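Participant: Show me the folded form of this:
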Amino acid sequence: MRPTEDPPLHPLRIANFRAYWLSRFAGTVALSAQGIIIGWQVYGIARQTMPINEAAFLLGMIGLVQFVPLFLLTPVVGLVADSVDRRWIVRGTTLLLTINALMLGLLTWADRLTLPFLFAAAVFVGIARAFSGPAYSALAPNLVPRESLPTAIAISTLAWQTGTIAGPSVGGLLYAIHPDIAYGTVAGLFILALGLMFLIGKVPQPAAQSDRHPLQRILDGFRYVRANRLVLAAITLDLFVVLLAGATALLPIYARDILHVGASGLGILAAGMGIGAAVASLWFSFRPMKTNVGAKMLASVIVFALGILAFGLATPITAAAGLAPATIRLPGGTPLFVHPTFLLSLVALVLAGAADMVSVYVRTSLIQLHTPDAMRGRVSAVSQLTISASNELGEAQSGLAASLLGPVGAVVFGGCAAIAITLLWSRLFPELKRARTFDPPEILNVEPQHGVAQP
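Facilitator: Below is the predicted model:
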């Protein structure tokens, strides 16, 4: 009888990966909690002296000031991630984020917080993320065997997405209790993430190239992405879809001036996409996707856009249907206040989050498995640039669109535009539909004589 192959080792059975996973989870919770708090504080301060449209534009600018340093540093940070011990890059940036959170907490406690301070803190976050993102992404494949990598990516993304559940919820709810408690929790989580990174032992690091000029090596990452059409398609599709349909930047406006649910409601809304994403990523951690990965990615992006569209239309739908807030009596007589628009908005965000997780899972797996280890830092830097462009520039786009079209009009426009982009990409990049599995078609050669790994 023919012996069966042993199943791949589960990543969480590897001590280094466990420490990495917990560190990423704690850091993501802290970063996303701090992000929702900064957005709430910016919008709150702005609304003291500005109308909604001007305050919405200013809220969008928070994303822009985080993107600019990341954009300027992208050519450098990828090279750093391929040349310097990736563990120390993450440790250093986590320490800087801890200091930043402590400063914001101190200024809030002293009632000295101003818009310039908040924007300066956002720039600081952008610089730290520019270095930590490629290092984090490139470090994960060094911690597990290749056959365990798809599962590692799924549960690594689970840490990130679960952090987006806990982060905004923790940030919004604790800020509603007291701002000092919220910032103290953020700083404590950063310290925990830093400590866990020190538990990771020495891991393989690709040898730094000494025979090529640093500028040539920087350009190699961009050349590789351009040459590998599958990687290029996956990266750019996410860029344009999230850039246009990034409704999460407008959540403070919805919570304060449309749904009137305050900081606690903001935390629940912000957690909506994370809830859906966590459910999907938990599924993939036990049942990794194996077939028709490209077609499933395209379908998931369409569903994501439909979820965003439903979120934008929740208010006019409930108004047209004449649905008003109501009180329902639970068994035992306990009253439950039901807000139809809020519930519909939350369900739409959960659906969008689950679909987005499918897209993230496929895109991340394709990029990691189709990229040689010696170039993962640089390719991850290019990927992070597009992700940040879609997220942070998406916030700026959402703020500008909201100032022109109103918050509801901006979200609906973004959802429709994202559907159109996905259909266009399916025609421009047939490689996406033809991608059946995550495995590259052939073994990747690492940086041949022309400096670019052949896809």
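
Participant: use CA for all of it now, contacts and neighbours both
Facilitator: Fine.

Participant: Pretty sure residue 359 sits against residue 300.
Facilitator: Yes: counting by C-alpha atoms under 8 Å, residue 359 does reach residue 300; the two are 6.0 Å apart.

Participant: Run through the helices of the stretch 351-455 of the chain in chain order.
Facilitator: 376-388, 394-405, 407-428, 430-434 (DSSP state H, counting those that start in this stretch).

Participant: Here is the second sequence; please produce its structure so I can put it next to the first one:
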Amino acid sequence: MIALGDGTPGSGAVTCGRVPALRRSGTVHAPSYDPFAALRDGGFRWFAASRLCSGAGQTLLQAAVAWQVYQLSGSALQLGLIGLARFLPALLVSLVAGAVADRYDRRRIVMTAELVPVLCAAALMLTTRLGTVGLPLIYALVFAVALASAFENPARQALLPQIVPRAIFLNAVTVNSTIQQLAFVAGPMSGGALIARAGVQGAYAAVAALYLGALMSLVPLSPRAEPGERRAVSVAAIVEGLRFVWHRQVLLGAMTLDMFAVIFGGATAMLPIYAEDILKVGAGGYGLLTSAQGIGALLMSVVMVLLPPVRRTGWVLLLAVTAYGLATVAFGLSRSFPLSLLLYGLTGAADQVSVIMRQTTIQLATPDALRGRVSSVSSLFIGASNQVGMVESGLVAALTNATFSVVSGGLGCLAVVAAVAAGMPELRAYRVDAEPAAPGAVDRRTAASVSLTSDPGDPSPRPAGTPLPQAGEARRSTGPVPESPRPCRPGKPG
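Facilitator: A predicted model of the protein is given here:
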């Protein structure tokens, strides 16, 4: 068993997951890939424990709220409005939240944000128990939790590079995504059981406890202070982040593909209807159904942890979203509960591939000074895809039926993939090791000419398109060869 460390960066059992370099006639051989390098870092383990608790609390809260709203209203439109209540805060404050994350202590921002769902879940538990809960109160508290999450998400994403050394950063992103999916499986699965046995108020009590655990797990962390001046929160700072994303077609393309594909293809809002009216499996089946997507994502994430990082991320991203659309169409047509579980699990597996491709691209292509703001743009895209998708599917189902909403959404997802693949060849051809970082670039031609390498051991400029050494390849040393591995110097991921 790996014990939690003291919370400081690099306090794990080994140094950055590296294997000592071999000295062979001036050639330095790349270390072998260690899929568990991040888990050997004490600070990352505390960070991961917090993400596990908050992720489980988040999905458990979503499942409980959706079930309670449908029981109170019996309306597909009211289910869709939950998505609107979650998305509006992201739309209103996400960009400001990114600038805040680049200006203030990111750990304190996350801890403050985690306190809000503790209080809101306690309020839902109490009012449900007293019989005074109503739809306006539910929507108001969902809005409050979403507002806190809008500040938490960019701060948490930008916090990770301050905790783990750059040498294991890519591994940390993948492992963190795996832990997040584990939480997304545990939340809905336990939610179905809690609702069936203890009622919705029991689920809300568990939500409060989980978020409190997430908050306390951040207390031992000692994030590394990044050098340089922190820019004040201002309109100019926000615009700077937007321009960086806009002028990097790969970032913009990946975010756009994810947003519109999930807006059309997301079936989350329809799950209570499928469980209750179409598949007729009740609360227990609803819990399994809401967990199926997370299980598929978790299994795929484990596979991706064990394998070396994918290089052709653009092509793999397009394939993954195509698979997501096809599985969504099949799920919408299925009337077999076991088949529906399998198909919904496949949507999770495909979506997880696209998530890791997108997160890796964003982290490697963004300098530390802009990381909070770029992460906020990404969070805005993610919020739009998930929450606007719930509104869209609810409206379509209200005008037609749940089956038409899900099937037409899957077909719309496939249409988006075709349009992006045809109209954005740079995304289709993108490779992680060939993309220039260009931290200060705001012009495509400038960004395409000269950039900073993403190789942490080579700070010199590299012409655009020059591939970095692949894992396992030997790199010819241009200077003295060290007898032992150099200390892991925390750096900026791209």
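
Participant: I'd like the TM-score for the two structures, please.
Facilitator: With the length set by TM-score structural alignment, normalised by the length of structure 1, the two chains reach a TM-score of 0.88; 419 aligned residues with a C-alpha RMSD of 1.9 Å.

Participant: still on that earlier bit, highest mean neighbour count out of the helices of the stretch 351-455 of structure 1?
Facilitator: When those are scored by mean count of other C-alpha atoms under 10 Å, the highest mean neighbour count falls to helix 376-388 (a mean of 26).

Participant: Check which helices and strands the one helix or strand residue 336 of structure 1 maps to sits against.
Facilitator: Here residue 336 of structure 1 sits within strand 335-338, counting by DSSP states H and E. Other helices and strands packing on strand 335-338 of structure 1, by 3 or more C-alpha pairs under 8 Å, 6 or more residues apart in numbering; DSSP states H and E, are strand 326-329.

Participant: do you know which of the helices of the stretch 351-455 of structure 1 lies nearest residue 88 of structure 1?
Facilitator: Judged by C-alpha to C-alpha, the one of the helices of the stretch 351-455 of structure 1 that comes nearest to residue 88 of structure 1 is helix 376-388, at 14.0 Å.

Participant: corresponding residues in structure 2 for that closest one?
Facilitator: Alignment note (TM-score structural alignment): helix 376-388 of structure 1 is matched to residues 371-383 of structure 2.

Participant: The matching stretch vs structure 1, average offset?
Facilitator: Superposed on structure 1, stretch 371-383 of structure 2 shows a mean distance of 0.5 Å to its aligned residues (mean C-alpha distance after the TM-score superposition for structure 1).

Participant: now what about that stretch, what contacts it?
Facilitator: Residues outside stretch 371-383 of structure 2 that contact it (C-alpha atoms under 8 Å, 6 or more residues apart in numbering) are 86-87, 90-91, 94-95, 97-102, 150, 153-155, 157-158, 238, 241-242, 244-245, 255-256, 258-259, 362-363, 366.

Participant: so how far is that stretch off the chain centroid?
Facilitator: Counting by C-alpha atoms, centre = their mean, to the nearest Å, stretch 371-383 of structure 2 is centred 10 Å from the centre of its parent chain.

Participant: same deal with stretch 402-417 of structure 2?
Facilitator: 23 Å.

Participant: Then stretch 46-54 of structure 2?
Facilitator: Worked out by C-alpha atoms, centre = their mean, stretch 46-54 of structure 2 lies 13 Å from the chain centre.

Participant: so where is that stretch in structure 1?
Facilitator: By TM-score structural alignment, stretch 46-54 of structure 2 lines up with residues 19-27 in structure 1.

Participant: Report the mean deviation for the matching stretch after fitting onto structure 2.
Facilitator: On superposition with structure 2, the mean distance recorded for stretch 19-27 of structure 1 (mean C-alpha distance after the TM-score superposition for structure 1) is 0.7 Å.

Participant: contacting residues around that stretch?
Facilitator: By C-alpha under 8 Å, 6+ apart, stretch 19-27 of structure 1 touches 94, 140, 155-156, 159-160, 162-163, 189-190, 192-197, 199-200.

Participant: Type out the PyMOL command that picks the buried ones from those residues.
Facilitator: To isolate the buried subset of the contacts of stretch 19-27 of structure 1 in PyMOL, counting by 16 or more other C-alpha atoms under 10 Å, use the following:
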select buried, resi 94+140+155+156+159+160+162+163+189+190+192+193+194+195+196+197+200
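
Participant: Which part of structure 1 matches stretch 112-122 of structure 2?
Facilitator: Mapped onto structure 1 with TM-score structural alignment as the criterion, stretch 112-122 of structure 2 occupies residues 92-102.

Participant: Which stretches in the stretch 251-400 of structure 2 count as strands?
Facilitator: Along the stretch 251-400 of structure 2, counting by DSSP state E, counting those that start in this stretch, no stretch forms strands.

Participant: cool, the stretch 1-150 of structure 2 as well?
Facilitator: 23-24, 27-29.

Participant: Would you indicate which residues of the last one are buried?
Facilitator: Read that as strand 27-29 of structure 2. 28, 29.
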